[in-house]
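1. Below are the sequence and a predicted model; questions follow.
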Amino acid sequence: MAAHVTDNPDKSRFEVTAGDDGTELAGFAEYFLSEADGEIAFTHTEIDARFGGQGLGGVLAKAALDAARERGLAVLPYCPFIRGWIGKHPEYTDLVPESRRATFGL
């Protein structure tokens, strides 16, 4: 199954599509973007139950965090899933401002 992640700024979320034809919305990671502060706050991540257990949450988190890195944005992981994913992938901890890491348990 092919998965594809895109940023949907109109809905303030990254979306992952999958399914037989790769076009079904399988989940999303909502965010609040503050370009003035150079920050993106992830607030909620959800994967449709039909796509659960297929690793799409990780695909979504990695793509969203890679996009934040490419844009030079600091990440505020309010979403427990994104925060937990960063905790399991310490190479992404640098995206969270050092002064805020303790707040997020990182």
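-> Arrived safely, thanks for sending.
2. C-alpha only now, for contacts and for neighbours.
-> Will do.
3. Report the buried residues of stretch 59-73.
-> 60-65, 68, 73 (16 or more other Cα atoms under 10 Å).
4. ok, then the element right after the helix ranked longest in the chain?
-> Ranked by residue count and defined by DSSP state H, the top helix of the chain is helix 56-70. Moving toward the C-terminus from helix 56-70, the next helix or strand (DSSP states H and E) is strand 74-77.
5. and that next one, how far from the chain's centre?
-> Strand 74-77 has its C-alpha centroid displaced from the chain centroid by 10 Å (Cα atoms, centre = their mean, to the nearest Å).
6. Next up, a structure to set beside the first:
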Amino acid sequence: MADHFRDNETSNRFELDVDGTIAFVTYRKSPDTITLEHTVVPPELGGKGIGSKLARATLEAVRAQGRKLTVECEFIQGYMKKHPEDNDLLGTAS
């Protein structure tokens, strides 16, 4: 299985391409912050840990961009509860 992660700024989403099928997290960016809105994992990728891989790669991308994070997406919220080491990315509530 070949996985390819990218920040598709044209579509405002982080994408994980798994053998031609795309899972993604939609976002809104401002100069200092990024808001993660919604995660979509197509049914054919379900149950394979793709959502967690996408969440991990997304948080690493946010960290690399030096932005603070607001999370509206329930999936990412759940992931972060299991991985509190990423809570330093969280910005103040707006």
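-> Right, received. Where do you want to start? Every value quoted in this text rests on a predicted model; they were computed, and no experiment measured them.
7. For the longest helix of structure 1, enumerate the helices and strands it packs against.
-> Contacts defined by 3 or more Cα pairs under 8 Å, 6 or more residues apart in numbering; DSSP states H and E place helix 56-70 of structure 1 against strand 4-8, strand 13-18, strand 24-34, strand 39-47, strand 74-77, helix 80-88.
8. what do we get in structure 2 for Ile82 of structure 1?
-> Using TM-score structural alignment, the equivalent of Ile82 of structure 1 in structure 2 is Ile76.
9. residues near its match, how many?
-> When neighbours are counted by other Cα atoms under 10 Å, Ile76 of structure 2 registers 23.
10. gap between it and Ala2 of structure 2?
-> From Ile76 of structure 2 across to Ala2 of structure 2, the span is 23 Å (Cα to Cα, to the nearest Å).
11. before we move on, back to that, mean per-residue distance, the longest helix of structure 1 versus structure 2.
-> Aligned to structure 2 and superposed, helix 56-70 of structure 1 gives a mean residue distance of 0.8 Å (mean Cα distance after the TM-score superposition for structure 1).
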